[in-house]
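Student: Quick check, what structure comes out for this input:
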Amino acid sequence: MLNDPDRLFPVEPTLRETARALYDSIKDLPILSPHGHCDPRWFAENQRFPNPAELFVIPDHYVFRMLVSQGVALTDLGVPRADGGATERDPQRIWQRFAEKFHLFRGTPSAMWLEHSFEHVFGLDTPLSAEVAQAHYDHIESRLAQPAYLPRALFERFNIELLATTEGALDDLRWHRMIRDSGWQGRIVTTYRPDAVVDPEFEGFAENLAALGEITGEDTTTWAGYLAAHRTRRAVFKEHGATASDHGHPTARTEDLGAEAAAALYDRVRSGQATAEEADRFRGQMLTEMARMSLDDGLVLQIHPGSRRNHSATVFDRHGRDKGFDIPGRTDYVAALKPLLDAVGLEPDLTIILFTLDETAYGRELAPLAGAYPALKLGPPWWFFDSYEGIKRFREATTETCGFYNTAGFNDDTRAFCSIPARHDVARRSDCAYLATLVCTGRLREAEAFELAHDLTYGLAKAAYNL
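Tutor: Alright, predicted model coming up:
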């Protein structure tokens, strides 16, 4: 299946031929990955990946949340506990459990990504199952011991032109410095993610503010000093290659308070006495403040709202953040973004990339907003919708209203390094299938489709993220 040259193309012959021609014109373009969560330490130290379970199962919430949904405990999959308690340590046992349940992924994007990685990265063409689990494990393990499978070698083999990681505002960026000082030419850049010092409901918020003051030399007990600390950290991140900031807020709410009201709100959240409403208002104010900072320093502002994070208190308490129990929720953009857009939405030199987990907002809200405000671009389908069907629905819902050039191309937003080529291949095939439909129904000239295939694959991301 994965070697089928027409995978994901329409079945109608004329459409398929057109999609294939479009894809052939862009399939070998370099990968731009301007937003993701790979670990920069991999490329700084360039040590072998520990084992197949550490590479494919333990860090991938797409994988383990599906297994948990079928009764497999996170501890049986080696997912660390927040308290350091007992969890499975034997990677071969973890892999066997994964293989026994691999059929659960049938029809999902995860199956496509995993099988693409097994086949095209590791040379395995037999489907994973309980019967072949040990043989697959041994094969991948033997490959991981080879120099050609070290992180930097895979980066080059995957034809990645740029890979952005994501670090918190308090990160010392040591791994990025190590990469820079190593002389290796692979382009790994950071992204400024300040949630821990922007979200009053983030654990340890008061301590985080104090740490922000210490590392910047600014007085974060004052509103002016707090804003100055962010500017200082953003400058440091830019020195380490950052072209964007990223903000994972529960809602898309924005505010544009006057200086006095904003300072009073900051004092309230800093004291630890803020209500949930005040915390949300503060997050909203900080999106507008970050947009203004972006006008000064050029960082692209990414907003990832709508994830109801840590939905299971039990999983959060036992395993901490980012362990697969984040759930999409309805998100209001038209009213929520109005204060921000009133302040900076008409700025042609500002780029705000909007993502969503609420597909119902595409045609009703997001496309009309991006089709009007010069500062706005639509990010690609994210998380639960990073898939063939999700990309198709995105194009169908947004293109007629905001066109292609008010979107930001594709980014993979992944922690699973070996899935990057698979995800980009799915996006390229999905977009070429959609373009073929436009050509064959008389809505797009063929020459325009070839230009657009290049732009959707490469040009739009390069422009949107100032690469």
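Student: Only C-alpha atoms from now on, for both contacts and neighbour counts.
Tutor: Fine.
Student: Ignoring the adjacent residues along the chain, who's closest to the residue most central in space within the chain?
Tutor: Residue closest to the average C-alpha location in the chain (Cα atoms, centre = their mean): D413, at 2.1 Å. Once flanking residues are discounted, D413 sits nearest to G36: 3.8 Å by Cα to Cα, 6 or more residues apart in numbering.
Student: Now for H424, how many residues are close by?
Tutor: By the criterion of other Cα atoms under 10 Å, H424 has 20 neighbours.
Student: Let's see this one next, to set against the first:
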Amino acid sequence: MTEPKTSENPERAAVPVRAAPLNLHEDRLLPSEPRTRGIARELYAAVRDRPIISPHGHVDPGMLLADEPFADPTSLLVQPDHYVTRMLHASGISLAELGVGRGPLPEDKARQAWRMLCGNWDLFRGTPMRYWFDSELGGIFGVTERPSAQNADRLYDQIAAKLAETAFRPRALLAQFGIEVLATTDDPSDGLLAHQAIAADPTFPTRVIPTFRPDRYLEPAGAGWVGDVDRLGRSAGTEVGDFTGYIAALEERRRFFIANGAVSADHSHFDLRTTPLEPSEAARIYSSARVGEATDAESTAFRRHMLLEMARMSCDDGLVMTVHPGVHRNHHPATFAAFGGDTGHDIPVATEYTNALQPLLERYGTHPNLHLVLFTVDADAFNREIAPLAGFYPSVYIGAPWWFLDNPTEIRSFQRSVSEIAGLSRLSGFIDDTRAFCSIPARHDMSRRLDAGFLAELVAEHRLDLDEAIDSLSDLVTAQPRKVFKL
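Tutor: Here you go, the predicted model:
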């Protein structure tokens, strides 16, 4: 474990150290060239206070419904944020000591985890996590000192005191953040009781909607697949002993989600191939998988066929289809065994789109009811494949840089290359995709500043007029995500 950094001289370490200020500069992330920066300031001011549209994320709706005070700074700002914990882990800090995969820690353990974060603050220099954290600490909690080993406990106490106030409970923060729509990610068998209760409350400040996430039900090779499918059947009131019943159960649960506000179905598989099977072959593999006799190759072929089936269902019922492929999940088996999934050890792989999606787009690419939003963690795929696809198929939209690409450098590269190939109208708008509740406004603010900077360059180069740039930025912030996600 890497201990928080302190002076090697114990006498010097005992002397109070004046904390460096936490500086939220008004021009952060805007262009450095003075004339362009002036244009960017004007553009950013036009959208700074626009409502947040968050059509894909992972906040727990039960937490929002309960509206209980957050337990402590660590459980709110550190434990759920695998962007943060993975970087600390890479420097030798144990995930166990950070409380990853656990609920709130006892106070002494929570404080110790917080000290590890503050004492290793330098690890985040130059990263988007530093930008988000500065915005959270300064913009939400009024912190004015840069975290360090020396002030860790003082900052912990300051934030903990804020969390005890009514103004810092989940619903109040939703209103403070200006979140108009917040989508969660939900299991198709979920009863959506929290969503129903939120929707029934006329005082709730935000439209909170579920998202249909069927990955585990489409992967026969996954552990517990048969039990998962049986549970799906029970929730749908449908017998799933054969392939026909299985398809009917998925369709019924999609209808249930739509009735409870869902606008999209999200898919995250290793690859994006959509190779069709004959109906009889799909039914045969399904029956084999039910008794544990499907081969790995058959299970993969079944999943690829089912992604095609998901597109057909989206054409029928109108759910937007978002896909997040190309991630080697749970790359470190020992970490997965100890802490579970989504704990920082998912690693990108190169991903192919053009040939993989051709069967799907041949059938449904011009269907008026299909919106297909393509995400990637393979940066080269944006201008090599995704933008050209979106530049032809009316169903295809380009998902915002996501996960490992959600940083200023990659976003700027994305803006310059993708918009020139497909145009701004083919973009999804920003997607925060986060479990870290308080980082939502920081992430959207980063996107707005970067988009303002990009459009300001086009104005400075006389490629756009200022009024066009303001209209385009306003569309990217609100109109485009509403259109793409049928909000």
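Student: one step back: which ones are touching the residue nearest to the centre of structure 1?
Tutor: By Cα atoms under 8 Å, 6 or more residues apart in numbering, the contact set of D413 of structure 1 is S33, H35, G36, H37, W382, W383.
Student: The fifth one matches what in structure 2?
Tutor: Read it as W382 of structure 1. Structural alignment (TM-score structural alignment) places W382 of structure 1 against W402 in structure 2.
Student: Check whether its match really touches A379, as I assumed.
Tutor: No - counting by Cα atoms under 8 Å, W402 of structure 2 stays clear of A379, with 9.8 Å between them.
Student: Quick check: the residue nearest to D413 of structure 1 touching T165?
Tutor: Yes - if you go by Cα under 8 Å, G36 of structure 1 and T165 touch, sitting 5.3 Å apart.
Student: Tell me which of these two has more neighbours.
Tutor: Using other Cα under 10 Å, the more surrounded residue of G36 of structure 1 and T165 is T165, with 23 against 20.
Student: Need the counterpart of the more buried one in structure 2.
Tutor: Matched to structure 2 by TM-score structural alignment, T165 of structure 1 sits across from T184.
Student: where in structure 1 is the aligned partner of stretch 280-288 of structure 2, by residue range?
Tutor: So stretch 280-288 of structure 2 is aligned with residues 260-268, judged by TM-score structural alignment.
Student: for the matching stretch, which positions count as buried?
Tutor: A262, L265, Y266, D267, R268 (16 or more other Cα atoms under 10 Å).
Student: Return the distance of that stretch from the chain's centre.
Tutor: Centroid displacement of stretch 260-268 of structure 1 relative to its chain, using Cα atoms, centre = their mean, to the nearest Å, is 32 Å.
Student: just stretch 97-107 of structure 1 next, same as before
Tutor: 24 Å.
Student: what does it rub up against?
Tutor: Applying Cα under 8 Å, 6+ apart, the contact partners of stretch 97-107 of structure 1 are V57, M66, L67, L77, A111, L128, S129, A130, A133.
Student: Tell me the counterpart residues of that stretch in structure 2, please.
Tutor: Counting by TM-score structural alignment, stretch 97-107 of structure 1 corresponds to residues 116-126.
Student: Which stretches in structure 1 count as strands?
Tutor: 31-33, 160-164, 167-168, 188-189, 192-193, 244-247, 300-303, 307-308, 327-328, 352-354, 376-378 (DSSP state E).
Student: can you redo the ones you listed as a markdown table with mean neighbour count and distance to A224 of structure 1?
Tutor: Below are the strands of structure 1 laid out as a markdown table (neighbours: other Cα atoms under 10 Å; distance: least, Cα to Cα, whole Å):
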| stretch | mean neighbour count | distance to A224 of structure 1 |
| --- | --- | --- |
| strand 31-33 | 23 | 34 |
| strand 160-164 | 20 | 30 |
| strand 167-168 | 18 | 21 |
| strand 188-189 | 24 | 29 |
| strand 192-193 | 24 | 20 |
| strand 244-247 | 25 | 20 |
| strand 300-303 | 25 | 21 |
| strand 307-308 | 20 | 30 |
| strand 327-328 | 16 | 35 |
| strand 352-354 | 24 | 24 |
| strand 376-378 | 26 | 28 |
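Student: Of the ones you listed, give the one that comes closest to R93 of structure 1.
Tutor: strand 327-328 (28.9 Å; Cα to Cα).
Student: mean offset of the closest one relative to structure 2 (after superposition)
Tutor: Averaged over the aligned pairs, strand 327-328 of structure 1 sits 0.4 Å from structure 2 after superposition, using mean Cα distance after the TM-score superposition for structure 1.
Student: which helices and strands does that strand pack with?
Tutor: Here strand 327-328 of structure 1 touches strand 307-308, going by 3 or more Cα pairs under 8 Å, 6 or more residues apart in numbering; DSSP states H and E.
Student: Give the aligned range of the strand it packs on in structure 2.
Tutor: Counting by TM-score structural alignment, strand 307-308 of structure 1 corresponds to 327-328 in structure 2.
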